[in-house]
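Visitor: Following is a predicted model, sequence given first.
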Amino acid sequence: MTRFAEWCTEVVVGCSAPHSHTMLTADASKFDASVAIMADVMPDHFLPPSRLAEMFARLQRHEVAELIKNRLPESAQLKSGDLGEVLCTTFVREKTPFTLGINRLQFKDHRNMSMRGDDMLGFNLNPVTGKLTLLKAESKSNATMPAATVAKAREALSGYGELPSPHSMGFVADRLTNPADKPLRDAIDDAQLKKSLKPSDVTHMLFAFTGNDTTTLLQSNLSGYAGGSVQHYVGLRVAEHQKFIKAVFAAAGA
C-alpha cells in the first residue's frame, strides 16, 4: 500500500465533530523513497493483480513493463488526475473502514480518457447486520489548487442528495464478479432497488493532492457544509508536485 506514514507528516486540523480535516505533507528528503513506493502501487490500480501475476509468469520483466506502460495515461493532466485518484483510494483503504470496492482505473475505456462518475466509492458491509455504509470521494490534483476546484468537488459530493450516483453504484456492482464479492454486490443492488441509502449512511471525502498548502482553503470549504453526511477533508501536499507525478509514472512504466 501507499504507507503514507513513511514519507509524510500528518496534522489533524481542528473542526466540528463528527467531521475531520487531515493534512499530509511529504518529506522532501524522502522524495526518492516515496516515488518508489508509489511506483510499486500503481500497476495494481491499472491491471488486476491476477493479470499481473499471469504476465510475470509468462513474460520477461521488460515485456511486462511495456504492457504496464501502455495502460498508463500519456498527458500531464491525466497523469495528475489518475495519481490523485490512486492516492485517494489508497488513503481510504489504509485509513478508513471502507475497504471494500474496486480499483476503478482498471476499467478505463482508454488510457488517455477521463472516467465519468464518482471518483471513488468505498464500502463497509456489517458482517452481523448486513448494513451497507459507504464513502463517496472526490479527488482533485493541482500544483496550485484554486478555490473554484475545491468548490467543484464539494458540489459533486453533495450531488444526488449527498448519495453516490446510480451510474457509479451500478458500475461497481457490475464489476464485482468474484464469488466472494456476492454479498457486497447484492447489498449494492438492494440499496439501489429499495432506495434505502440515506445521507447518514454516506461519508464524503474531499481529497486534494497539491503542491501548495491548502489547509485554509479546505477548512473554509468544510466550515460551509450543512448537509447530513460525515465529512473527511484530506490535503496531501507534495511541494514538487509536477516532478513527483513525472517521476512516479516514469518509475511505474520502467
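Guide: The structure has been received and is ready for your questions.
Visitor: Every contact and neighbour count from this point should use C-alpha atoms.
Guide: Noted.
Visitor: Just the strands from the stretch 101-250 of the chain, written as ranges.
Guide: Secondary structure of the stretch 101-250 of the chain, counting by DSSP state E, counting those that start in this stretch: strands at 120-125, 132-142, 202-210, 230-237.
Visitor: List the contacts of the shortest one.
Guide: This means strand 120-125. With contacts defined as Cα atoms under 8 Å, 6 or more residues apart in numbering, strand 120-125 is touched by 85, 88-89, 92-93, 97-101, 104, 131-138, 164, 184.
Visitor: Buried among those residues? Need that as a selection in ChimeraX.
Guide: Those of the contacts of strand 120-125 that count as buried under 16 or more other Cα atoms under 10 Å are selected in ChimeraX with:
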select :85,88,89,92,93,98,99,100,101,104,132,133,134,135,136,137,138,164,184
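Visitor: Report the separation between Val12 and His232.
Guide: Distance, Val12 to His232, using Cα to Cα, to the nearest Å: 11 Å.
Visitor: higher neighbour count, those two?
Guide: The residue with more neighbours, out of Val12 and His232, is His232; 18 against 11, by other Cα atoms under 10 Å.
Visitor: Number of residues surrounding Asp186?
Guide: 13.
Visitor: same check, this time on Thr149
Guide: By the measure other Cα under 10 Å, the count of residues near Thr149 is 14.
Visitor: Any figure for the gap between it and Phe56?
Guide: Distance, Thr149 to Phe56, using Cα to Cα: 40 Å.
Visitor: residues shared between the contacts of Val12 and His232?
Guide: Common neighbours of Val12 and His232 (criterion: Cα under 8 Å, 6+ apart): Ser20, His21, Thr22.
Visitor: In strands, which of the residues you listed fall?
Guide: When DSSP state E is applied, these are split such that Ser20, His21, Thr22 fall in strands.
Visitor: If you rank those residues by neighbours, which is first?
Guide: Going by other Cα under 10 Å, His21 tops these with 21 neighbours.
Visitor: The nearest residue to that one once chain neighbours are set aside: what's it in contact with?
Guide: Of all residues not flanking His21 in the chain, Tyr233 sits nearest, at 4.7 Å (Cα to Cα, 6 or more residues apart in numbering). By Cα under 8 Å, 6+ apart, the residues touching Tyr233 are Ser20, His21, Thr22, Met205, Leu206, Phe207, Leu218, Leu222.
Visitor: try this one side by side with the last:
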Amino acid sequence: MEESQSIHCKLIGQHPKGSLFAEWLTYEDIIASTNKIHRALIENEGMREYAIEQISDWILKHHVADSTLIRLKRKRRNIIKKYGLKEYLNQQQMFPVAEKTMRGNGAEIILAEYLQESSPLQILLYKLRYNPNVNQSMKGDDVLLFNEENLYEQIILGESKFRKVPGKDVVKDITDEFGKKLKFPLSILFVANQLSTSGYDELADKLEELNIEVQHGNVPVVNVGFLLSNHNTRSNVEKHLSSENPNFIFISLGIDQPEELISKSFSLANDKLKRGIEDE
C-alpha cells in the first residue's frame, strides 16, 4: 500500500519531511491490524543537541505569551535593580521546576508540534500559558487541534505520557482512555472562552457551536496516544497495545535518556527567556 494511503497517514498525515522532525527522527508505520495502529519514531544519531535547541523554543512559545515577554522587557531595569532577574523569574514561575511536570509538559509539546507538522490542523490556544499552578499538570485535553479554515473537517485529540522506562501500565493507561471507544474532546469551550477573552469573539462563537456538533457525533475526531520513553518503547507498545477504536493511533518515541532531553530543553528555554528580557 502506498504511504499516502496507509491508515496512519489517513489519521494524522505523513511523517514530516521538512522540519526538525524530518532531521531528528525517522519513523516506521508498523503494519496495522484490527486492534493496533502504531507509528514508531526513532532518534537519528547525532541529532540530540539540534533537537534540544528547537524544543527549547517550543517550550518558550507554549508557556510564555509574547505580551508577557514585552511586559517583562519593559520592567527589566527595575526588576534587576530591586530583585535580580533570576530571583524575579523564579518567583513568576514561567516554567515548572517539578521534574514530573516538566517531563509531562515536554511530551505534550512535542506531540502538539509533531501533529501540527504531520496534519493540516493547528493549535488555536497554547493552554499551558493558562495553567494556574505551573508545577502541576494542567487538567483537560493534552493536545487539541482544529482546521481553522473548516472547523468541521476534523479534530485531533491527543494524550501524551512520559516515562523513563516504558511498560505495560503506561500503554494500558493510554489505551484505557482511547482504545475502548472514540473519545470526544472536553476542552473546546475552554479554548472558546480564552479566545473570547482575547478578542477573538467570532472564532469563539464558532467553537461553541462546534462543541455541540462534536457531542452529537457530527464531526470526525481522531484520537492519538503518545509515549516518550527509552529505547525499548517501540517493542513495549507493540506488545501491550490493543484497541477497539478504529480512529485511535499510538505514536511512540523511544530515545536514550529521554529525561535528559527534557531537562536540557527546559534549561535552555530558561536561558533564552532571560536573554530575551535582557536584550535591548
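Guide: Looks like it arrived, so ask away. What you see is a predicted model, and the numbers here were worked out from it, not measured in a lab.
Visitor: I'd like the shared contacts of Val12 and His232 of the first structure written out as TSV, with distance to Pro179 of the first structure added.
Guide: TSV is the format used below for those (distance: Cα to Cα, whole Å):
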residue	distance to Pro179 of the first structure
Ser20	35
His21	37
Thr22	36
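Visitor: any idea what Asn44 of the second structure aligns with in the first structure?
Guide: In the first structure, the residue paired with Asn44 of the second structure is Asp27, using TM-score structural alignment.
Visitor: where's that match relative to Glu6 of the first structure, distance?
Guide: Asp27 of the first structure sits at a distance of 9 Å from Glu6 of the first structure (criterion: Cα to Cα).
Visitor: Just want to know which of the two has more residues nearby.
Guide: Asp27 (16 against 13).
Visitor: Let me see the contact set for that one.
Guide: Each residue near Asp27 of the first structure by Cα under 8 Å, 6+ apart is listed here: Trp7, Cys8, Thr9.
Visitor: From start to finish, how long is stretch 173-185 of the second structure in a straight line?
Guide: 17 Å.
Visitor: roughly how far out does that stretch sit from the chain middle?
Guide: Distance of stretch 173-185 of the second structure from its chain centroid, counting by Cα atoms, centre = their mean, to the nearest Å, is 17 Å.
Visitor: Give me the contacts around it.
Guide: For stretch 173-185 of the second structure, contacts defined as Cα under 8 Å, 6+ apart pick out 141, 144, 157, 159, 214-215, 221-225, 241-245, 247-248.
Visitor: Buried subset of these as a PyMOL selection?
Guide: To isolate the buried subset of the contacts of stretch 173-185 of the second structure in PyMOL, counting by 16+ other Cα under 10 Å, use the following:
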select buried, resi 141+144+157+159+214+221+222+223+224+225+241+242+243+245+247+248
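Visitor: Centre of the chain to stretch 175-186 of the first structure, how far?
Guide: In this view, stretch 175-186 of the first structure has its centroid 20 Å away from the chain centroid, taken as Cα atoms, centre = their mean.
Visitor: what's around Gly202 of the second structure, how many residues?
Guide: Not Gly; residue 202 of the second structure is Glu. 11.
Visitor: Could you identify the residue of the first structure that aligns with it?
Guide: Glu202 of the second structure maps onto Lys182 in the first structure, with residues paired by TM-score structural alignment.
Visitor: Please, where are all the helices along the stretch 51-200 of the second structure?
Guide: 66-74, 76-82, 85-92, 99-118, 168-178, 188-197 (DSSP state H, counting those that start in this stretch).
Visitor: Let me see the contact set for Leu47 of the first structure.
Guide: Contacts for Leu47 of the first structure were tallied using Cα under 8 Å, 6+ apart; they are Ile68, Gln106.
Visitor: from the ones in strands among the shared contacts of Val12 and His232 of the first structure, which is closest to Pro49 of the first structure?
Guide: Nearest to Pro49 of the first structure among these is Thr22, at 30.2 Å by Cα to Cα.
Visitor: do you know how far that closest one is from Gly211 of the first structure?
Guide: Relative to Gly211 of the first structure, and taking Cα to Cα, Thr22 of the first structure is found at 16 Å.
Visitor: cool, Ala180 of the first structure as well?
Guide: Going from Ala180 of the first structure to Gly211 of the first structure by Cα to Cα gives 40 Å.
Visitor: repeat for Lys182 of the first structure
Guide: 41 Å.
Visitor: Asp174 of the first structure matches what in the second structure?
Guide: In the second structure, Asp174 of the first structure lands on Asn193 (TM-score structural alignment).
Visitor: burial count for the residue nearest to its match when sequence neighbours are not counted?
Guide: Spatial nearest neighbour of Asn193 of the second structure, chain neighbours left out: Ala204 (6.7 Å); criterion: Cα to Cα, 6+ apart. Using other Cα under 10 Å, Ala204 of the second structure has 22 neighbouring residues.
Visitor: these two touch, right, Ala204 of the second structure and Ala192?
Guide: Yes. In terms of Cα atoms under 8 Å, Ala204 of the second structure counts as a neighbour of Ala192; the distance is 4.3 Å.
Visitor: The residue nearest to His21 of the first structure maps to what in the second structure?
Guide: Checking TM-score structural alignment: Tyr233 of the first structure goes with Phe250.
Visitor: next one: His110 of the first structure
Guide: By TM-score structural alignment, His110 of the first structure lines up with Asn133.
Visitor: Also Met205 of the first structure?
Guide: Under the pairing rule here (TM-score structural alignment), the equivalent of Met205 of the first structure within the second structure is Val224.
Visitor: which one is the alignment partner in the first structure of Ile156 of the second structure nearest to, not counting chain neighbours?
Guide: Alignment note (TM-score structural alignment): Ile156 of the second structure maps to Leu135 of the first structure. Spatial nearest neighbour of Leu135 of the first structure, chain neighbours left out: Thr203 (4.6 Å); criterion: Cα to Cα, 6+ apart.
Visitor: swap in Ile37 of the first structure?
Guide: Using Cα to Cα, 6+ apart and skipping residues adjacent in sequence, the residue nearest Ile37 of the first structure is Thr2, 6.3 Å away.
Visitor: which residues does the one you found contact?
Guide: Thr2 of the first structure makes contact with Ile37, Met38, Val41, Leu87, Thr90, Phe91 under the criterion Cα under 8 Å, 6+ apart.
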